[in-house]
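Participant: Let's see this in three dimensions:
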Amino acid sequence: MSKFYYNDEQESYDAIVVGTGISGGWAAKELCEKGLKTLVLERGRMVNHITDYPTANKDLWDFPNNGELSPEQLKRQEKQNRTGYTIKAPHHFWFVDDIEHPYNETKRFDWIRGYHVGGRSLMWGRHSYRWSDIDFEANKKEGVAIDWPVRYKDIAPWYDKVESYIGVSGELLNLPQLPDGQFEPMMELNCVEQHVREKVSDNFDGRVVTAGRVAHINSDKKFDGLNRSSCKFRNRCVRGCPFGAYFSSNSSTLPAAERTGNMTLRPDSIVHEIMYDSNTKKATGVKVIDRVTKETYEFKAKVIFLCASAIASTSILMQSKSDRFPNGMGNDSGELGHNIMDHHFKTGARGKMDGFDDKYYKGRKPNGIYIPRFRNLGGDSNMKDFTRGYGYQGGAGRGDYEDAAAELSHGKAFKDAILKPGGWTMNMLAFGEILPYHDNKMTLDYDKVDQWGLPTVTFDAEIKENELNMRKDMQEQAATMLEKSGVRDIEIYDDEYALGLGIHEMGTARMGKNPKTSVVNANNQLHSVKNVYVTDGSFMTSASCVNPSLTYMAFTARAVDHAAKELKKGSI
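Facilitator: Purely as a prediction, here's the structure:
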């Protein structure tokens, strides 16, 4: 990816895409493949596939301090480090400097970001699950927020398209709450995970232990001639995969867009406003600040795709003020910035498993188990204390020599101990749905600006009684399933969680049928500005309990198809 624009030679395009992550990469690919000259704008630096993954082939001992950052480094990424796992020496450079990129918290909000070409598609967890009509219909059936204007049948063909392109490994289960897809071979469970799978099946009706459905190639299939190969089981995914084995914008969608000859990619380009023509009632383009030089530019296009992330895209809309939109573009409903959702997690149970000390595994599988939702699906599964549901990720593994090293400092006993693997442990980590509460919101603070003179985001959001009650059940059911599987020394845990920590922020420009209660329509268009599409997490009307990226990609491909047809008809 090497085609950049840095001067005045061209300022008008068929399409502009803001952002290069999961959604932006797909928008770029689909627009370019449909023949539209497309400008792709990324606020962060350039990252080329393979050559710009500096730690992909390093071992932990190649890093000082066993891969831990110094206190000085941590001070610059204190909020990014709230996860406890994102900020380590092998990959901390993907995550933003909190001092350079500040935000504000009325209530704690963990905004975990990566500003570079590819965005969080380089660091994502890769779990890829379809929604079902149970998810799309929940708001309407329960009288929560507003109804989705789409159903599973509308999105199913686009799930097919996306899965077939990115490569998702998984198992066919025939579950109504988790539709099957176009799968690569499932990643095998290890012996303890397989044992737990069998015991859960024996003891619990309607509960299934399977492998996580992850966007990893797990076969010899060739994917679109992009030199992507199968997973090598190194489990260094967060550093950037030089094999292209897991899906990212850098290894897949952006190269596909570039080879059409229709893409112009411009990194270091901070979009802060969409321009509007009150006569045509259309957007005309975007205003940009160069991240490095701070020079300003304007680029024009017939159609604009906002794919900068739920918070960033909504921030751009909020800053896009005019006589027509005094409170932000598309904000006739007053819902812009409201209804922030995430997936609450960091709770579950873990313990030790005996009886498998003669077994080990080969490789570092970048995936574990998945237990699909089994609550509030009807009948005995319905709960009185909370609505919606949750699933579990997690898995089993063997310890290493660390326990021995803590007890034995020298001698033959120590040397013998470090040659033997530790015991087996099993963990079930729950991920639950958060309801769309109107008062969970983001606003802009124009008194606290960043180094580019732009307003900073303030968060005011929290989980409520429904989620707190759900967390109790998450812990209890994990412990019960582990106990029935023969796990001992079971520990229930509920670690600190604040909204955002799941890194699945959603809902700030929700989709709906009525312009009075929503921001975008069923095609991801702003109700009031038909040539602006929003296809990242902003448009989500509810959250489900499954990882959302596959749904973003499917809706993005669908929205581009709609936009191309509307452009051809002259409707936008």
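Participant: CA only for contacts and neighbour counts going forward, please
Facilitator: Will do.
Participant: For residue 268, list the residues it contacts.
Facilitator: By CA atoms under 8 Å, 6 or more residues apart in numbering, the residues touching residue 268 are 41, 42, 43, 44, 45, 46, 290, 291, 292.
Participant: oh, I was asking about residue 483
Facilitator: Residues in contact with residue 483 (CA under 8 Å, 6+ apart) are residue 490.
Participant: so where do the helices sit in this protein?
Facilitator: Secondary structure of the chain, counting by DSSP state H: helices at 22-33, 71-75, 133-142, 152-166, 191-203, 254-258, 310-319, 402-407, 411-418, 465-484, 549-569.
Participant: now for these, which one comes closest to residue 366?
Facilitator: Comparison of the helices of the chain against residue 366 by CA to CA identifies helix 191-203 as nearest, at 14.3 Å.
Participant: rewinding a little: mind putting the helices of the chain into CSV with distance to residue 431?
Facilitator: Formatted as CSV, the helices of the chain follow (distance: least, CA to CA, whole Å):
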stretch, distance to residue 431
helix 22-33, 21
helix 71-75, 27
helix 133-142, 15
helix 152-166, 22
helix 191-203, 18
helix 254-258, 30
helix 310-319, 19
helix 402-407, 29
helix 411-418, 35
helix 465-484, 8
helix 549-569, 15
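Participant: if you compare the ones you listed, which one is most tucked away?
Facilitator: Among the helices of the chain, helix 22-33 has the highest mean neighbour count (mean count of other CA atoms under 10 Å), at a mean of 28.
Participant: Please provide the structure for the following sequence as well, for comparison with the first:
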Amino acid sequence: MNKATDYDAIVVGTGISGGWAAKELCEKGLKTLVLERGRMVEHIKDYPTMYDDPWDYPLKGQLSKAEKEKYHVQNRVGWAPTEDSKHFFVNDLEHPYVEIKRFDWIRGYQVGGRSLTWGRQSYRWSDIDFAANKNEGIGVDWPVRYRDIAPWYDKVEEYIGVSGENLGLKQLPDGKFQPPMQLNCVEEDFKNSVANNFDDGRLVTIGRTAHITDPNATFEGRGTCQNRDRCWRGCPFGGYFSSNSSTLPAAERTGNMTLRPNSIVYEVLYDDKTKMATGVRVIDRVTKEKLEFKAKVIFLCASAMASVGILLQSKSKRFPNGLGNDSDALGRGIMDHHYKLGATAKVNGYLDKYYKGRRANGFYIPRFVNLDDKTKREGYLRGFGYQGTASRQDWSASIAEMGYGKDLKETVLRPGEWQIGVTGFGEFLPYDDNRVTLSTTEKDKWGLPQLAFDVEFKENEYKMREDIKAQIVSMFKTAGFHDVQPYEESSGPGLGIHEMGGARMGRDPKTSVLNGHNQLHAVPNVYVTDGAFMASSNCVNPSLTYMAFTARAANHASEAFAKGKFDG
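Facilitator: Alright, predicted model coming up:
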């Protein structure tokens, strides 16, 4: 990093949203400082486990008892961190927070953030979703509709590479897709069963995922997906989208980006005279030195809860309760998606069939409830979708007892029977009393107040969860699968790793924090484009929407900057 302290723009965070903000602002010619609270991670160079095999780990990839204690919150997700991915998840002993009610906050503090470990499922919102709050009298009305975001979805999909299948569904708009990955034989038959036995519009398709599948496509510095399914380690081929492989290198190529890791932003500075933000205050993570950086445009992309925390800490005479918090909506309306529930089943037959590679994707069942009178459900609002996969068990399932000799050798060469599993992802309504605040008693190792979570599922969510289980059990049984088992594991909000809200967009400054361009209503040169801006949650993975809104907001900011609107 050079010694300058004044820039045209500052971007806080380097994950999904921060990488896009950096790319767009730098390509528009703004000298941009990009601040990341975690360590540096350089594409390929800093993926230490990218080529490891299972036998490289003495505990088969699992953490030791002592290591699990360091990651006691991160371990709640069930599949991470493991020995090959723990370096991309935070040490919970070093980064505590307050749980007034259980909240599973899964984090990754490094350059690239959780873009290195995200699930990569990429789905558009529709007008059904953008209009739902208004139509149902829930929360606040979104200040945008699908037509406002559609061209930005186009831009993002074409740039990051999203593979998938266009379906012509009103609830799941089509996109600019790479060739779809293929369903396996069991998934294809399940798809046909659903199509032939249900008349309410439900269907099975391959997941829409941010993986390059077209070998003839050109993505600078990136290649096609190799079907290794080791994405959470960092992909040396750049087959899936991450900030590290894509947007941050693009920003760097402009010569306009200055990247500073180990920089914990804790306050946005505000000038009462100009009514603009002037920069940010930072604590160096390693030295604990306090620094200030100045800019005319500020983008908060630190992740939803972290950005809300920064705004809450940014107090002044004008904003005694946090920057831009005239409405008292800051920190309210925290949401996530349902997770850790669905069903599993065993599948007879298909023993002469297998599949090639480790497809880093599964099948998807789009929302099919509460779309019209025919699909209306009593007892809850909104809807849900499913993500799942069918696969063959490994050789160990075929050995009921120990064997030896020729029979044993032949047995271990045969894969086991087919199985299928599905997880439901349901919408979480925005409630003002589901909120995050600053703890008045607990501080972190840098002397900053910890975030305190008071968030819970309510009646609408619990009733939806019951239907999520019931509907997939019905589909599995109709398909002829056996040993169908619904499941629901202990979990709380946050475990879907789609935490959002807290600085919602809205039309009215009295009830929202941001306007329709992601600007603070009262401080127009501050943009918030991570999940904090969400006014509702839909039931689809949100990262594609974060990226589209970020690209749109960065375009708006660069045009306003060029016109001198942020000069004060």
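Participant: Put one on top of the other, what's the TM-score?
Facilitator: With the length set by TM-score structural alignment, normalised by the length of the second structure, the two chains reach a TM-score of 0.98; 565 aligned residues with a CA RMSD of 1.0 Å.
Participant: related to what we said a few turns ago, ok, which of the helices of the first structure comes nearest residue 507 of the first structure?
Facilitator: With CA to CA as the measure, helix 310-319 is the member of the helices of the first structure nearest residue 507 of the first structure (6.9 Å).
Participant: against the second structure, where does that closest one fall?
Facilitator: The aligned range for helix 310-319 of the first structure in the second structure is 304-313, by TM-score structural alignment.
Participant: and which of the contacts of residue 268 of the first structure is nearest residue 305 of the first structure?
Facilitator: Distances from residue 305 of the first structure to the contacts of residue 268 of the first structure, taken by CA to CA, are shortest for residue 41, at 10.4 Å.
Participant: Just list the residues touching the closest one, thanks.
Facilitator: So residue 41 of the first structure contacts 16, 17, 18, 19, 20, 265, 266, 267, 268, 269, 270, 271 (CA under 8 Å, 6+ apart).
Participant: Check the gap between the equivalent of residue 374 of the first structure over in the second structure and residue 552 of the second structure for me.
Facilitator: Alignment note (TM-score structural alignment): residue 374 of the first structure maps to residue 368 of the second structure. Computed as CA to CA, to the nearest Å, the residue 368 of the second structure to residue 552 of the second structure distance reads 30 Å.
Participant: Which parts of the stretch 151-300 of the first structure are strands?
Facilitator: Ranges of strands in the stretch 151-300 of the first structure, per DSSP state E, counting those that start in this stretch, are 168-169, 183-184, 210-211, 263-266, 269-277, 282-290, 296-306.
Participant: Deepest-packed of these, please.
Facilitator: strand 168-169 (a mean of 26).
Participant: Trace residue 243 of the first structure over to the second structure, please.
Facilitator: Matched to the second structure by TM-score structural alignment, residue 243 of the first structure sits across from residue 237.
Participant: Now that match. Nearest residue, chain neighbours left out?
Facilitator: Leaving aside its sequence neighbours, residue 237 of the second structure sits nearest to residue 223 (CA to CA, 6 or more residues apart in numbering; 5.4 Å).
Participant: contacting residues for the one you found?
Facilitator: When contacts are counted by CA under 8 Å, 6+ apart, residue 223 of the second structure touches 212, 215, 237, 238, 239.
Participant: neighbour-wise, which of these leads?
Facilitator: Counting neighbours by other CA atoms under 10 Å, the top entry in the contacts of residue 223 of the second structure is residue 212, with 27 neighbours.
Participant: Who are the contact partners of residue 305 of the first structure?
Facilitator: Going by CA under 8 Å, 6+ apart, the list of residues near residue 305 of the first structure reads 15, 16, 17, 18, 24, 27, 532, 533, 534, 535.
Participant: from what I can see the match of residue 243 of the first structure touches residue 224, true?
Facilitator: Yes. Between residue 237 of the second structure and residue 224 there is a contact under CA atoms under 8 Å: 7.1 Å.
Participant: quick one on the thing from earlier: mean deviation, the match of helix 310-319 of the first structure versus the first structure?
Facilitator: Following superposition, stretch 304-313 of the second structure is found to deviate from the first structure by 0.4 Å on average (mean CA distance after the TM-score superposition for the first structure).
Participant: Contacts for that stretch, please.
Facilitator: Residues contacting stretch 304-313 of the second structure (CA under 8 Å, 6+ apart): 265-268, 300-301, 321-324, 330-331, 436-438, 451, 499-503, 528, 530-533.
Participant: among the residues you listed, which are in strands?
Facilitator: 265, 266, 267, 268, 300, 436, 437, 438, 451, 528 (DSSP state E).
Participant: With distance to residue 232 of the second structure as added columns, please give these in a markdown table.
Facilitator: Formatted as a markdown table, those follow (distance: CA to CA, whole Å):
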| residue | distance to residue 232 of the second structure |
| --- | --- |
| 265 | 26 |
| 266 | 29 |
| 267 | 31 |
| 268 | 32 |
| 300 | 25 |
| 436 | 28 |
| 437 | 31 |
| 438 | 31 |
| 451 | 27 |
| 528 | 26 |
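Participant: Which one of those residues is nearest to residue 202 of the second structure?
Facilitator: residue 528 (35.3 Å).
Participant: where's that closest one relative to residue 323 of the second structure, distance?
Facilitator: Separation of residue 528 of the second structure from residue 323 of the second structure (CA to CA) stands at 12 Å.
Participant: Residue 107 of the first structure -> the second structure?
Facilitator: Under TM-score structural alignment, residue 107 of the first structure pairs with residue 101 in the second structure.
Participant: Correction: the previous question concerned residue 266 of the first structure.
Facilitator: The equivalent of residue 266 of the first structure in the second structure is residue 260 (alignment by TM-score structural alignment).
Participant: Over to residue 403 of the first structure?
Facilitator: Using TM-score structural alignment, the partner of residue 403 of the first structure in the second structure is residue 397.
Participant: again, but for residue 532 of the first structure
Facilitator: Under the alignment (TM-score structural alignment), residue 532 of the first structure maps onto residue 526 of the second structure.
Participant: wait, what's in contact with that match?
Facilitator: By CA under 8 Å, 6+ apart, residue 526 of the second structure lies in contact with 277, 297, 298, 299, 300, 519, 520.
Participant: Looking at the strands of the stretch 151-300 of the first structure, spot the one closest to residue 467 of the first structure.
Facilitator: In terms of CA to CA, the element of the strands of the stretch 151-300 of the first structure nearest to residue 467 of the first structure is strand 210-211, at 24.8 Å.
Participant: elements contacting the closest one?
Facilitator: strand 369-371 (3 or more CA pairs under 8 Å, 6 or more residues apart in numbering; DSSP states H and E).
Participant: helices or strands next to the strand it packs on in the packing?
Facilitator: Judged by 3+ CA pairs under 8 Å, 6+ apart, strand 369-371 of the first structure is in contact with strand 210-211, strand 390-398.
Participant: Many thanks, we can stop here.
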